[in-house]
Structures are given as structure tokens and as C-alpha cells.
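the sequence isn't on hand, but the structure is:
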């Protein structure tokens, strides 16, 4: 790959950036593909394993729980041993657990294996974000993450359709054979094309005391935690839609599985499109400016969606249109929040990315089951989505200076052109770390 030197750090050239986007996007999309390809099989799994609908749905929640724990473990591991090793180990074990899922005799075993599957494929999403932070910060990082959303978003758009086709011909267990093949393909891609992005001299000793100290320092940083929880609330919006939509569209509105797959793809395209809009916007405005406007717009769209489902205005067309607006604004929120959260933690990007990822899985795993608990209909789904959007606005407004006049410094807001690559802030980060005592650096 053609490479250039920028700001003291080797960074991909413009020609190779597309390869990086495709490669990192495929890695970051693995958990979503593992979730969405299996989604249409839930009713059949419940029938085949002689279990309840709630137990079958927990195979989805269990994966999110496993992913949350896995990211907390894998993040520090990647800061200690580099990015390639945990990635190769994690995806390889994803292949093994996928094969075991295909052989499961009962729902309890399947739930346990799905928790393990989430734990292991968490390596893909953690390392993908950490690699971006190894090379970029500021608007460039937000732009790259937005481009990444194109790859991350397109794959799950087609995953339910592909999963439905596979299960229709070879039964639901064959879906896990397909997931194993996808994992094997990613292992080969990483082995052949992905160089190590974390130099040996920048790797951090990973003893338990130091790892605990790193997590403690992140937990004490109020602004980091506020920004880190926002992608989790965003995923809660999406997962509330994901777990509720099959029952809303098929049971409440009478759509076939094929029609549901089309609606799912339409709404997914809204997320992808807004992510690309975000990539263009951060060229002209700081990520914080885009974030604070997008959250307010999403709140307004969520209120409109609630009015639609309460009044029945427009029928299914009105519902799809309202969901499209809410999900569309979502593409402009997680990337900017993540970049802002990671900005001052380039020296432990893996650990910081792990906290963001764990919060994503954990918050979504806690919030999305409320759709079923509240009745599982369109009103329940939209109310849970609205609650997550409201919490996003509340966190951004009260726990960060995003809406205070002069409350966010230009450098913290990362105006376009202020910082373009990770190399340009490395010396400043190193000075901050050296200025701390040994216990704080731990």
C-alpha cells in the first residue's frame, strides 16, 4: 500500500484509503452481520428448539452482553500486544463458535454460545476503531468513521435477506455456517493485507493494576464518559427498532418476510446516507457542531414519529417515513461522539475504544428489551426509541459544554484543519502523559 509521512506518523495515502475503509468497515460490520443475518430465523429457532419467543430473542441480547464484556478485555489487550494479534484470535474464535452454534441441541446452549460469539467478534469492532485513532484524529477521523459507516451499514442491509434465503433452503443452522465462512475470509484478509498500526514502542504494559488504572482514569473523565455513552444510546435506538420491527411489520401490519426485508433495507439506507452526509459536513464544520445540531433534529423527528404511531396518520407509509427520519439522523451522531471521546486518549486508544464499545453493547442490551416488555407493538417500539433519543440530548446538554456559549474550546471541538492526523497531536498527548505521576499514567 502506498503510504505517506504526515505529522511524524505514517498514514495511508489517498489511493490506499479506500482499501482501509473497505477492510476496517468489513471488520467493524462483523457483529452487525452476525446479528442481522440471524434475525429472520428467530421464530423458526423458537419452534425448532421448543422454546419461547422471549428465550429466542435473548440469543440476540446475549450476544450484546458478550460483546460488551469482550470489548473491555480486548481493548487493553490490543494496547499491549498490538492490533493484529487480538484481531486474528478474536475472529478465529468467532469461526469456532459459529460452527458450534450450528450444532446446538437446545436454547440454553445456543444462548451461551451466542454470548461467546459476541465476546470474540468484539475484537473486530474494537480494533477497527483503535486503528483509525492510531492514524487520525479530529475531522479526518470523523470523516473516515463516516465513510466506514457506508460499509458497516450496507452489509447489514442485505444480511436479513441473505440469512432468510440461506435458512429457507438449508434451515437456520446453515446461517451459522455462513457466518463461519465470513469470519474465515476476514482472517485471511487481516493476515494478508492489514499491517500493524501500533508501533512496538507505543505499546503499553498490560498488568492488571495498570489496566485498572487506565479504566479508572477514563471513568473519572466526565466528558469522555458522556460522549462515550452517546453511541450506546444511538445503538439502543437502532436495536429497539431491530428487535421490534419484525413483529410490528409482520404481525401488526401483515407484511411478508420478503416485504419486511425491503422495509428493513429502506430504513437502513437512511443510516448509511446520513453517515455520508456527515462525512461531507465535517469538512466544513467541527464534529461537535454537527453532533449538537443532529441530536436536536433527531429529537424533533422522534416526536413526529410518536405522533404518527399514536394517530395512525399515513398508515404503514407514515410509519416507515417517520422511522426513516429518526434513523437517518442517527448516522451523524455516533461517529462524531466517538471521535470527540477518543481525542485525548491516543496513548490508550484500544482501551478507550473498548469503553465506548462496551457501553454501546451494554446500553443497547439493557434498553432494547423494553420494547417487548411494553407490548411489542409500534407504540412500544417508538416510545423506547424516543426515550433513548431524549437521554442522548439530556447527556449532551448537561454533562458536556456542547450547548454552552464558549464552553467548548476550538481545539476540543476540533475545527476542520485544526488537527488532521494522529501524528500532529502525538507529542501533545505524550507531554500530557509524562506530566502525570506514575499512578495516573498506570
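Yes, it's here. Everything quoted here is computed from the prediction, not taken from an experiment.

from now on I want contacts and neighbour counts done on CA atoms only, so please keep to that.
Will do.

to what extent is the closest residue to residue 274 other than its chain neighbours buried, counted in neighbours?
Nearest residue to residue 274 in three dimensions, chain neighbours excluded: residue 331, at 4.9 Å (CA to CA, 6 or more residues apart in numbering). Counted with other CA atoms under 10 Å, residues neighbouring residue 331 total 27.

report the buried residues of the longest helix seen in the chain.
With secondary structure taken from DSSP state H, the chain has its longest helix at helix 138-170. In terms of neighbour count (16 or more other CA atoms under 10 Å), helix 138-170 has its buried residues at 138-167.

helix or strand next in line after that helix, which one?
Using DSSP states H and E, the next helix or strand after helix 138-170 towards the C-terminus is helix 173-193.

burial of residue 109, as a residue count?
By other CA under 10 Å, neighbour count at residue 109 equals 15.

work out for me the element it sits within.
With secondary structure defined by DSSP H and E, residue 109 is part of helix 107-135.

okay, the angle between that helix and helix 138-170?
Computed with axes from the mean of the first three to the mean of the last three CA atoms, to 10 degrees, the direction of helix 107-135 lies at 150 degrees from that of helix 138-170.

look up how far residue 329 lies from residue 398.
Taken as CA to CA, to the nearest Å, the spacing of residue 398 relative to residue 329 amounts to 21 Å.

neighbour count winner among the two?
Looking at residue 398 and residue 329 with other CA under 10 Å, you find the greater number of neighbours at residue 329, namely 26 against 12.

what's the closest non-adjacent residue to that one?
Spatial nearest neighbour of residue 329, excluding adjacent residues (CA to CA, 6+ apart): residue 298 at 5.6 Å.

sticking with that neighbour, tell me its helix or strand.
For residue 298, the element it lies in under DSSP H and E is helix 287-311.

and whichever helix or strand comes after that helix, which residues are buried?
Moving toward the C-terminus from helix 287-311, the first helix or strand encountered (DSSP H and E) is helix 315-330. Across helix 315-330, burial judged by 16+ other CA under 10 Å covers 316, 319-330.

now stretch 107-115, how far from the centre of its chain.
With CA atoms, centre = their mean, to the nearest Å as the basis, the distance from the averaged C-alpha position of stretch 107-115 to the chain average is 22 Å.

again, but for stretch 191-208
Using CA atoms, centre = their mean, the distance between the centre of stretch 191-208 and that of its chain works out at 22 Å.

who touches stretch 427-435?
When contacts are taken as CA atoms under 8 Å, 6 or more residues apart in numbering, the neighbours of stretch 427-435 outside the stretch itself are 344-347, 441.

let's see that with 7 Å instead.
344, 347, 441 (CA atoms under 7 Å, 6 or more residues apart in numbering).

putting a second one here so we can go through both:
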């Protein structure tokens, strides 16, 4: 393990990064019960997800640039404390209005924690070392989206939806302890920028004017867009279009998640012999290939053959394991003087696009794979275009 980021510290940062999928997927099975318990509508309960996602994006945009001037550790500690307290607030919510507000705060603090976790790694590591660390963090944190729905479903009966939020509060408390014990300050005073609006604007200008950063950051965002299109649409595609059972869908979801994590593990083994940029390009090519085949089978030939859809889907989703960690490291490496701001813009783009993708892939109804089969290759093309147009001139070995 890289001496700059010990394994225990990396595990804490991975847990912090996993708070978003945990806070989303664990409570989803309880949405109908929440509507009954709080005497409200399904639409009102769904606002708890919308406000949480909005908070994730806003929290990253606000806290990332601020941390470039004030340092990481104190803000990270405050963010994890608020995350734990807001989880408890959700658990005791007396009405839907209170719950929506608590979820917004939970999203804001969770977004702040996520952006700071990425910035801590960017402060300490560069190049292939950073790509390896981000990929390892993705492997650890990548387990969360797989196990969260299973945990939520298993807990719903014994402890109810309020108990699920208590579990999230405990997870927040574990994060607080992890930060206190294992995460030191990673941004020394001599590398910090002065505070104030002027410094904030200066950092933003510094980041967005770096076209190489934008190329890698957009590859990251569009890669996540492809992943979220799959996450949003796959329950309907696999069950309504392909006719598989809920248990078979769980198997499909687990296999694809395993492919993505395996790709991230391969990345960690190859880095040092193969550059992060080469691995990122390979991942984008895989996404394009899988997406193109999926488009042809689902849109051009209107096929509902299980294997003709699931195999290219597996290739496309596995490619994300080559994209996310390498794109993060390369983007952050371009803006080391404002790593918090760089991380914030990537995170805001990531979750902002996710909020747009979810309704779009469902626009044609629950009985077609066409929107997903269009969205995934489209994001692959956008990621490739961003890399080709914005990162020209970088050394191939980088």
C-alpha cells in the first residue's frame, strides 16, 4: 500500500465515499411503508430522494473549494458528524416535511464528506499511485451499491424504515470515529489558498480553464452517466422486458457489479506497467463496444433475447471499473493546487447528471430497453469525444 495513504485510512475514505449509495439504496424498499406511516403520498416520499441527490451535488460544490483554503480534516470531521446526526433526525421524523428537510441536510453533509475523501487522496498521491488508490477505493466502496438493497430489504421487516435510518446514523458515527483516529490533515498550510469569494472564484477559474482536467473530468462524469442509466433502467429491463424474476435480477446485478469491481482490480495490478491514461482509453473503448452492440440488438433489431442484451450490458458496465479511478486520478492530477475544487466539480457533475438520467431512461415506459440502450452508448461517445478533443497533447505514458 502507498505509504502516503495507509490501508486503514483508505478504508475510512472508501466508507465515506460509500455513504451516498448506502443512504439511497438501503431505504428504497421502505418507501411504501414510509408513505403510510407519515400519512402522505408516494410523490412526497420520493421527494426525500430528490432532495438528498440535490444536497449531494450542492454540498460538494460548496465544501470542495472552501477546503482548499481551510484544509480537509476539520471540515471532514464536521461533515461526518452532521451526517450521523441527520441520519438520526430522519429516524425520528414526525412528518414528511421534517423528513424531507433532514434528507437535504444528510445529502449536503454526505456530499461534503465525499468530495473531501477524494481530495485527501489527491493531496497525498500523484499519477499512477493516485490511480491505484482511487481504484482500490472504488473496489471497497463499490460493494456498497450491491449490498445496500439487500441490507435494506433484510432490515425492513425486523426494524422498519426508521431502523434503517438508525443504521445509517451508526454508519455516520463509525465515519466520525474513523476520521478522528485514522485521517490526518492532508493539506498543509503552505499549500492552502486564502479564503473569501475572490479566492473561491480564482480556484474555479484555475480549474475550468484547464482543458486536460475538463477532458478527464467529463470522461468520469459521462462514465458515471452510463452506469446510472443502467442502475435506473435495469430493474425494468431485466424483469419486464427479459422476463426474469426479481431473484434472477439480483443475480444479474451482482454479476455486473462483480465485473466492474474486477476491472478495477485489474487496473490496480496493471498500473506501473501500463499508464492510467492508456487504461482509461481502454475502458472508454469497452464502453463504446458494449454500448454499440446493445444499441444494435435493442434498438436496430428490437431483440429481447436475454443473452444478446445481458452480454453487451456486462461489457459496458465492467468498463466503468477502468474508467472511474483512472479518470479521477488524471483529472485531480491536473489541478493539484485546487484539488478540493476539482473534486467538487466532478462530484457535482456526477450527481447532477444522475438526477437527469433517471427520469430520461424511463421516459418510454417500463416495458422497453430502448432508452437505456440509447443512453449507454451515447455517454460512451461523449466520454470518447471529451478525451480526444480536450486531452490532446498529453504524453501517451501519462
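That came in fine, so what should we check first? Being a predicted model, the structure only gives us computed values, none of them experimental.

measure the mean distance from stretch 108-120 of structure 1 to structure 2 post-superposition.
After superposition onto structure 2, stretch 108-120 of structure 1 lies on average 2.9 Å away from the residues it aligns with, using mean CA distance after the TM-score superposition for structure 1.

and that stretch, which residues are buried?
Of the residues in stretch 108-120 of structure 1, those with enough neighbours to count as buried (16+ other CA under 10 Å) are 108, 110-111, 113-120.

now for residue 242 of structure 2: which residues touch it?
So, once contact is read as CA under 7 Å, 6+ apart, residue 242 of structure 2 ends up touching 304, 306.

how about a cut-off of 6 Å?
Under the criterion of CA atoms under 6 Å, 6 or more residues apart in numbering, the neighbours of residue 242 of structure 2 are residue 306.

OK, contacts around the counterpart of residue 68 of structure 2 in structure 1?
With TM-score structural alignment as the matching criterion, the partner of residue 68 of structure 2 in structure 1 is residue 79. Taking CA under 6 Å, 6+ apart as the contact definition, residue 79 of structure 1 lies against 203-204, 350.

distance check, residue 79 of structure 1 against residue 229 of structure 1.
Using CA to CA, residue 79 of structure 1 is found at 21 Å from residue 229 of structure 1.

ditto for residue 46 of structure 1
For residue 46 of structure 1, the distance to residue 229 of structure 1 (CA to CA) stands at 33 Å.

neighbour count: the two, which is higher?
In this view residue 46 of structure 1 and residue 229 are compared by other CA under 10 Å, and residue 229 has more residues nearby, 27 against 18.

helix or strand for the more buried one, just tell me which one.
Taking DSSP H and E as the definition, residue 229 of structure 1 sits inside helix 222-247.

next, the angle from the following helix or strand past that helix to helix 222-247.
Using DSSP H and E, the helix or strand that directly follows helix 222-247 of structure 1 along the chain is helix 257-281. Direction vectors for helix 257-281 of structure 1 and helix 222-247, defined by the same axes, to 10 degrees, enclose an angle of 150 degrees.

can you pull the buried residues of helix 257-281 of structure 1?
Neighbour-count burial for helix 257-281 of structure 1, with 16+ other CA under 10 Å as criterion, is recorded at 257, 260-279, 281.

that one vs structure 2, average offset?
Superposed on structure 2, helix 257-281 of structure 1 shows a mean distance of 2.1 Å to its aligned residues (mean CA distance after the TM-score superposition for structure 1).

how far off centre is that helix?
Taking CA atoms, centre = their mean, the mean C-alpha location of helix 257-281 of structure 1 is offset from the chain mean by 15 Å.

just stretch 40-57 of structure 2 next, same as before
Relative to the mean C-alpha coordinate of its chain, stretch 40-57 of structure 2 is positioned 18 Å out (CA atoms, centre = their mean).

identify each buried residue in it, please.
The neighbour-count check on stretch 40-57 of structure 2 (16+ other CA under 10 Å) flags 45, 47-57 as buried.

likewise stretch 3-15 of structure 2?
When burial is assessed from 16+ other CA under 10 Å, stretch 3-15 of structure 2 yields the following buried residues: 5, 7, 9-15.

aligned partner of residue 62 of structure 1 in structure 2?
In structure 2, residue 62 of structure 1 lands on residue 51 (TM-score structural alignment).

identify the residue nearest its match in space, chain neighbours excluded?
Distances taken as CA to CA, 6+ apart put residue 104 closest to residue 51 of structure 2, at 5.0 Å, once the chain neighbours are dropped.

surely the one you found meets residue 52?
Yes. Residue 104 of structure 2 sits in contact with residue 52 when judged by CA atoms under 6 Å, with a separation of 4.9 Å.

picking up where we left off before, need the contacts of residue 79 of structure 1 in CSV with neighbour count, distance to residue 411 of structure 1 and secondary structure, can you?
As requested, these are exported to CSV (neighbours: other CA atoms under 10 Å; distance: CA to CA, whole Å; DSSP: H, G, I helix; E, B strand; the rest coil):
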residue, neighbour count, distance to residue 411 of structure 1, secondary structure
203, 17, 26, coil
204, 19, 26, coil
350, 32, 22, helix
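
kindly reformat those residues as a markdown table containing distance to residue 336 of structure 1.
Conversion of the contacts of residue 79 of structure 1 to a markdown table gives the following (distance: CA to CA, whole Å):
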| residue | distance to residue 336 of structure 1 |
| --- | --- |
| 203 | 26 |
| 204 | 26 |
| 350 | 18 |
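
ok, of these, which one's closest to residue 222 of structure 1?
If you rank the contacts of residue 79 of structure 1 by distance to residue 222 of structure 1 using CA to CA, residue 350 comes first, at 18.8 Å.

trace the closest one over to structure 2, please.
When structure 2 is aligned by TM-score structural alignment, the residue opposite residue 350 of structure 1 is residue 340.

show me what contacts that match?
Taking CA under 6 Å, 6+ apart, one finds 64-65, 68, 119 in contact with residue 340 of structure 2.
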